[in-house]
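Student: Okay, sequence plus prediction incoming.
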Amino acid sequence: MSHVTGTNADLVARVRRIAGQVNAVERELTADASCTKVLHLVAAVRGAVNGLMDEIIAEHLEAHVARPGLSDEERAEGAEELLAVIRRYAK
């Protein structure tokens, strides 16, 4: 994923925050917290993962589909890769 090198630190920071959120879910489940509290935490994790996915999709589009100078073949390959990921994510 060399095209996101400039934002890797930001992406890693987001992943670490997500890991912290997942750990919070585990702690609350272990502590026998209320369903409502756990559901709110899980919803926050889902939102954070969706935000991370959006950021990486945008980076992919810019680097592998919309970047000037790409050949038609490169654009098609970038679009196919992205479509495969979106289909898997949507399941």
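Tutor: It's in. Numbering: from 1, shown residues only.

Student: Please count neighbours and contacts with C-alpha atoms only from this point.
Tutor: Noted.

Student: Can you tell me the element the residue most central in space within the chain falls in?
Tutor: When CA atoms, centre = their mean is applied to the chain, the residue found nearest the centroid is residue 53 (2.4 Å). Using DSSP states H and E, residue 53 maps to helix 35-64.

Student: Downstream of that helix, the next helix or strand is which one?
Tutor: In N-to-C order, the element after helix 35-64 by DSSP H and E is helix 72-90.

Student: then this one, side by side with the first:
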Amino acid sequence: MPKQIEDKKKITLRVKKIQGQVQAIERALNDDTSCAAILQQICAVRGAINGLMNQVLEVHLKDTLVDGDSTELQRSEELIEISKILKSYLK
């Protein structure tokens, strides 16, 4: 969870935009929109999700590894956990 209110607001706004994009895909499917147009919307959502991942990761690293009051052992464990998450995400 982002510690800074401004970070939280930016991330929440990004999630709301993604929700709007996904709803647009659902409407397009119900309106029999062309497959090409739907695929283009899916690509946009994928890009938005990647941006969200980058933003949350950046905030998390800043909050836990840079600004956090964690010990060296805690930072090491956090890096291992983040590494596992990134490997899973990049599959």
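Tutor: That came in fine, so what should we check first? All values derive from a computational prediction rather than experimental measurement.

Student: one step back: buried ones in the helix holding residue 53 of structure 1?
Tutor: 38, 41-42, 44-45, 48, 52, 56, 59-61, 63-64 (16 or more other CA atoms under 10 Å).

Student: now for residue 74 of structure 2: what does it line up with in structure 1?
Tutor: Counting by TM-score structural alignment, residue 74 of structure 2 corresponds to residue 74 in structure 1.

Student: can you count the residues close to its match?
Tutor: 13 (other CA atoms under 10 Å).

Student: what's the mean distance for the helix holding residue 53 of structure 1 versus structure 2?
Tutor: Compared with structure 2 after fitting, helix 35-64 of structure 1 has a mean deviation of 0.7 Å; criterion: mean CA distance after the TM-score superposition for structure 1.

Student: What is the burial count for residue 9 of structure 1?
Tutor: 11.

Student: Tell me roughly how far the helix or strand harbouring residue 19 of structure 1 lies from structure 2 on average.
Tutor: Taking DSSP H and E as the criterion, residue 19 of structure 1 maps to helix 8-30. Superposing on structure 2 and averaging over aligned pairs (mean CA distance after the TM-score superposition for structure 1), helix 8-30 of structure 1 comes out at 0.5 Å.
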